[in-house]
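Engineer: missing the sequence, but the structure's below:
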């Protein structure tokens, strides 16, 4: 067989071209290929994508293979027989790129060469795309066939003959065997459009389109199929390979067909077999393969109308809350605040009967609903009776606030005995345990519930002479977190509210001098109030905290600890 290869072709010969990616360039590519996929043309879509910007078509820079002039001697015609690419990194508008090629193999028998190429970003030298192509050469007499001037009047725009609409197929909806097709034709105008993409001054009278291979142009339709057909909008084009059995001819109608041959659930990648043919598939011009990653659809945020339902309704109205130790202090304030949100309130007390009943009357007077129930929460029998009485009245208990505490009066460790510690543990820990054991079954039945346990910053920064109090509250942290883990699958949230010192009857022994000093040392320049704490409890009890469990809400005005 006669050697039709240029004499100066040797392995290792390199060639390069540099160019800038502009919006005008992208617009021309879209017009040529019909690939108007949202990732390339919609700024809002691009901004919300994983790339935080519109991405340039990966195939666009490959047209500049036609600008590697050393590969196209004047006395030779060339046919692209094989083209491949692996897209490693995205390309963006205004990127300055360098396409470098190297002849890696010379096949004199077939009159063709294999050329490896690398596309880099100038400046960072990041490798964006790699691949290879094979070109077959044939010696000519050097004459050029000029393009007709009347191509200016041709109404056809682009290669694709059909009207394509961007598909939005998700990975779950793609099946092996799925296929799509479209018809296309390469005209003289398409050759000229491609030449314009190469940013040269076109002379209609003298330019022949010699270096712009029709096969090279047709390979750009891989981008069209991926971006517009399967999968469409959610595609990330990863790599492709195409083999041409014949040269694509001008003004002939062809069919581009793609069929899903493989689907990987672990990587969300699909493989598509491609064929280009004439006469309904009787004459195959080219075949190839595409790998595409199918991205998850962009996450749409809730509409304002939906947020009204999700965010404005705290879902406290007609719920039932049981608050232990609610006849005074933080418990009393919390009971009243719940009632303002339409919650039915069960006020548990042990000694403060008059105060509890007075709170109930105040709530009812303000069109709320409440009852007071006496129970020593250290006694499981009394807790059972309290819960039964509450359920007879209201039918259920949705929220439990474990607020009861024995005392906060200081006592040095040397003066303590175990009975003192046990007494504190019996109320703080055992009382909470008993209430949880009786009420959690109701929440499990409802598959929802809120439990809020009252903590203190003293567990993080213990004050002097409060060992019994700190021991009991520290144990409550363990119970809270264990319950949070155990009950999370049942949509029951268990949390803690941890305030700094609050002026109530429980802390009335604390001197004003100490409270003033604490206020001045607090970044917000005030001490916590019962209302501050009650609001934190309301938050954790409401629909605003559906995904918060096992946590501490610190009500400290900016003081540590910071969690």
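Structural biologist: Thanks, I have the structure now. The model shown is predicted, which means the values in this text are computed figures rather than measured ones.

Engineer: CA atoms for contacts and neighbours, from now on please.
Structural biologist: Noted.

Engineer: can you show me the strands along the stretch 451-563 of the chain?
Structural biologist: Counting by DSSP state E, counting those that start in this stretch, one finds strands in the stretch 451-563 of the chain at the ranges 492-499, 552-555.

Engineer: would you mind giving those strands as CSV with distance to residue 306 and mean neighbour count added?
Structural biologist: Formatted as CSV, these follow (distance: least, Cα to Cα, whole Å; neighbours: other Cα atoms under 10 Å):
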stretch, distance to residue 306, mean neighbour count
strand 492-499, 23, 26
strand 552-555, 27, 21
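
Engineer: need those in JSON lines (columns: distance to residue 270).
Structural biologist: JSON lines is the format used below for these (distance: least, Cα to Cα, whole Å):
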{"stretch": "strand 492-499", "distance to residue 270": "41"}
{"stretch": "strand 552-555", "distance to residue 270": "46"}
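
Engineer: looking at those, which is closest to residue 34?
Structural biologist: strand 492-499 (52.7 Å; Cα to Cα).

Engineer: ok, residues contacting the closest one?
Structural biologist: With Cα atoms under 8 Å, 6 or more residues apart in numbering as the test, strand 492-499 has contacts from 443-444, 447-457, 477, 480-481, 483-484, 487, 528, 533, 536-537, 540, 546-556.

Engineer: 6 Å instead, please
Structural biologist: 448-457, 484, 549-556 (Cα atoms under 6 Å, 6 or more residues apart in numbering).

Engineer: next: stretch 253-261.
Structural biologist: Under Cα under 6 Å, 6+ apart, the answer for stretch 253-261 is 176-185, 271-278.

Engineer: just checking, which of these belong to strands?
Structural biologist: 179-185, 271-278 (DSSP state E).

Engineer: which of those count as buried?
Structural biologist: 179, 181-185, 271-277 (16 or more other Cα atoms under 10 Å).

Engineer: contacting residues around stretch 449-456?
Structural biologist: Looking at what lies outside stretch 449-456 - Cα under 6 Å, 6+ apart - the contacts are 398-403, 443, 492-499, 541.

Engineer: kindly report the same for stretch 112-119.
Structural biologist: Contact partners of stretch 112-119, identified using Cα under 6 Å, 6+ apart, comprise 98-107, 127-137.

Engineer: for ChimeraX, what selects the buried ones among those?
Structural biologist: Burial among the contacts of stretch 112-119 is assessed by 16+ other Cα under 10 Å; the matching ChimeraX selection reads:
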select :98,99,100,101,102,103,104,105,106,127,128,129,130,131,132,133,134,135,136,137
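
Engineer: residues contacting stretch 231-248, please?
Structural biologist: Applying Cα under 6 Å, 6+ apart, the external contacts of stretch 231-248 come out as 37, 81-87, 166-169, 214-215, 226-227, 285-295.

Engineer: coming back round to it: for the contacts of stretch 449-456, which one is nearest residue 436?
Structural biologist: For those, the nearest to residue 436 is residue 400 (7.9 Å; Cα to Cα).

Engineer: so the closest one touches residue 324, yeah?
Structural biologist: No - applying Cα atoms under 6 Å, one finds residue 400 not in contact with residue 324, separated by 8.2 Å.

Engineer: ok, the two, which is more surrounded?
Structural biologist: Taking neighbours as other Cα atoms under 10 Å, residue 400 and residue 324 compare with residue 324 leading, 28 against 24.

Engineer: put this beside the first:
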């Protein structure tokens, strides 16, 4: 057995030299900007460049002429430009002049295998002819090849022909790529030189620009003569658009005689994904996508709900201003919206009563033809009360609004969303769920239920294109705080890191974001308006 071990670095100069020799100027190897957007994120070397080092086997028999008969290679990991590789070759004698070999190329940095190979060669008894000067052209191709840019759907039964000639000048160029001290360029096997053109077949033609060469095999029935016109022919035999892989048959012919046959395989990489242009963003993605949409705001006659209704209307939505007891407030809010150029409809409903909810949404259908966004903002009250004084009826009273009424509204809206291809639900919780305060047990219990309900509903409605999310505000200055002494509220604001409490418009803005097309990829999540204090989302 003959064992050979060497290390070498794949330099940029070697990559450029291989491209000149073979005509394989595939952009993955030669264009840094193109390669940066590929799956490898950087320029990588031709796999065949490192594979060509198998020609250094001839160094072990300087008085014999090594000619390859079969060659197989598999490219398992990319070789970045500048990488150091370790090549181990194990050659075993067989009958007569025939030898077989196995080889592995591994990274000196991480030890990963980059290439595996096997094959056979013969050792002819005569010494290879010595060539002391480079003669003729060094590029193996007889004419330049333009890089194709085929997708998987364009390659069925595709063919490619590459006319070439193995000259002493080409062998000298290959010898320089292999390195070493031997000046005799003709000692490089012409069959190996022709095999290098499989890289050109894949990288420039089948499929071309978006190729990643994965493996090949080739068998020579006879040796390729020097200075004789030859052709490498390739034809696609198997194509998978789903896995984006290609298999092509390869054939080398010279003077009407078939000298070699084989097969190549490659991955057809997708085209780099085009990012939106600035003009497209300006035209299509700056707005919130709420123009003409129907937004139902439950609990809209005061505070956060009132502000949200106005904000939605000013964003172009048609708004339903829901109220329970605040009829005059709701009418005033709708009138103010109309005066400002918006559209609003005040509608009463006791969301604790399913029959009323049915009539409420029927009225929305009649007025606006359906609903696109539901904002559940209703709450019973925020009056503090010690747990010791609470009874089950107190909890039920809060849950009747915050959970039962919320669920009934969601149920009515979801059936309408499904018929319209999707929708949005925004529920409201409180930072007090994660940072409880004294005296608010029933309120926190109800809001905790809203958190669990929101998350589970989001999962239920994934396939229906309905997003369900939460807005979780800290203390917000609305009349819901009327039961808390004003001085206490001021002292709490002053004690915060930001020195203030939340304002209703800030909560409304979070609602508008979750209702807009900007949040289409978000569901089952929460926006915590915490003024920089715990809890953190």
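Structural biologist: Okay, I see it. Computed from a prediction, not measured in an experiment: that's the story for all the values here.

Engineer: give me the buried subset of the contacts of stretch 231-248 of structure 1.
Structural biologist: By 16+ other Cα under 10 Å, the contacts of stretch 231-248 of structure 1 give 37, 81-87, 166-169, 214-215, 226-227, 285-295 as buried.

Engineer: and residue 172 of structure 1, which of the three is it?
Structural biologist: helix (DSSP: H, G, I helix; E, B strand; the rest coil).

Engineer: just want the most central residue of structure 2.
Structural biologist: residue 273 (9.5 Å; Cα atoms, centre = their mean).

Engineer: what does it align to in structure 1?
Structural biologist: Under the alignment (TM-score structural alignment), residue 273 of structure 2 maps onto residue 299 of structure 1.

Engineer: look up how far residue 37 of structure 1 lies from that match.
Structural biologist: 18 Å (Cα to Cα, to the nearest Å).

Engineer: got it, and residue 557 of structure 1?
Structural biologist: From residue 557 of structure 1 across to residue 37 of structure 1, the span is 51 Å (Cα to Cα).

Engineer: what do you get for residue 234 of structure 1?
Structural biologist: 9 Å.

Engineer: and the strands in the stretch 101-250 of structure 1?
Structural biologist: Using DSSP E, counting those that start in this stretch, strands in the stretch 101-250 of structure 1 cover 112-121, 127-139, 179-185, 235-244.

Engineer: with distance to residue 438 of structure 1 added, can I get these in TSV?
Structural biologist: Output for the strands of the stretch 101-250 of structure 1, formatted as TSV (distance: least, Cα to Cα, whole Å):
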stretch	distance to residue 438 of structure 1
strand 112-121	67
strand 127-139	63
strand 179-185	60
strand 235-244	54
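
Engineer: of all those, which lies closest to residue 350 of structure 1?
Structural biologist: Closest among the strands of the stretch 101-250 of structure 1, using Cα to Cα: strand 235-244, at 65.7 Å.

Engineer: by how many degrees do that closest one and strand 127-139 diverge?
Structural biologist: Per axes from the mean of the first three to the mean of the last three Cα atoms, to 10 degrees, the angle that strand 235-244 of structure 1 makes with strand 127-139 is 20 degrees.

Engineer: can you check which part of structure 2 strand 235-244 of structure 1 sits on?
Structural biologist: Against structure 2, the aligned range for strand 235-244 of structure 1 is residues 211-220 (TM-score structural alignment).

Engineer: that stretch vs structure 1, mean deviation?
Structural biologist: Superposed on structure 1, stretch 211-220 of structure 2 shows a mean distance to its aligned partners of 1.8 Å (mean Cα distance after the TM-score superposition for structure 1).

Engineer: just the ones of the buried ones among the contacts of stretch 231-248 of structure 1 in strands?
Structural biologist: 81-87, 285-294.

Engineer: just the helices in the stretch 1-150 of structure 1 please.
Structural biologist: 23-33, 38-41, 43-48 (DSSP state H, counting those that start in this stretch).

Engineer: which of those helices sits most buried?
Structural biologist: helix 38-41 (a mean of 22; mean count of other Cα atoms under 10 Å).

Engineer: roughly how far is that one from the heart of the chain?
Structural biologist: Using Cα atoms, centre = their mean, to the nearest Å, the distance from the centre of helix 38-41 of structure 1 to the centre of the chain it belongs to is 19 Å.

Engineer: for stretch 268-280 of structure 2, same thing?
Structural biologist: Distance of stretch 268-280 of structure 2 from the chain centroid (Cα atoms, centre = their mean) equals 12 Å.

Engineer: list of residues touching that stretch?
Structural biologist: 210, 211, 244, 245.

Engineer: how about residue 85 of structure 2, what's its partner in structure 1?
Structural biologist: In structure 1, residue 85 of structure 2 lines up with residue 97, judged by TM-score structural alignment.

Engineer: should've said residue 14 of structure 2
Structural biologist: Aligned partner of residue 14 of structure 2 by TM-score structural alignment: residue 25.

Engineer: still on that earlier bit, is it fair to say the residue nearest to the centre of structure 2 lies in a helix?
Structural biologist: No - counting by three-state DSSP, residue 273 of structure 2 is not part of a helix but coil.

Engineer: hmm, back to that, of the contacts of strand 492-499 of structure 1, which belong to helices?
Structural biologist: If you go by DSSP state H, those have residue 484 in helices.

Engineer: of the contacts of strand 492-499 of structure 1, grab the buried ones for ChimeraX.
Structural biologist: A single ChimeraX command selects the buried members of the contacts of strand 492-499 of structure 1 (16+ other Cα under 10 Å):
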select :448,449,450,451,452,453,454,455,456,457,484,549,550,551,552,553,554,555,556
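
Engineer: what is the burial count for residue 199 of structure 2?
Structural biologist: By other Cα under 10 Å, neighbour count at residue 199 of structure 2 equals 28.

Engineer: what does the one 10 residues further on give?
Structural biologist: Residues within reach of residue 209 of structure 2, counting by other Cα under 10 Å, total 25.

Engineer: same question, residue 173 of structure 1
Structural biologist: Residues within reach of residue 173 of structure 1, counting by other Cα under 10 Å, total 9.

Engineer: just the buried positions in stretch 408-415 of structure 1, please.
Structural biologist: For stretch 408-415 of structure 1, a neighbour-count test (16+ other Cα under 10 Å) marks residue 408 as buried.

Engineer: sorry, slip of the keys, the one I care about is stretch 237-256 of structure 1.
Structural biologist: In stretch 237-256 of structure 1, counting by 16+ other Cα under 10 Å, buried: 237-244, 248, 253-256.

Engineer: kindly report the same for stretch 429-441 of structure 1.
Structural biologist: 429, 430, 431, 432, 433, 434, 435, 436, 438, 439, 440.

Engineer: check which helix or strand covers the fourth one.
Structural biologist: Okay, so that is residue 432 of structure 1. Per DSSP states H and E, residue 432 of structure 1 falls inside helix 431-446.
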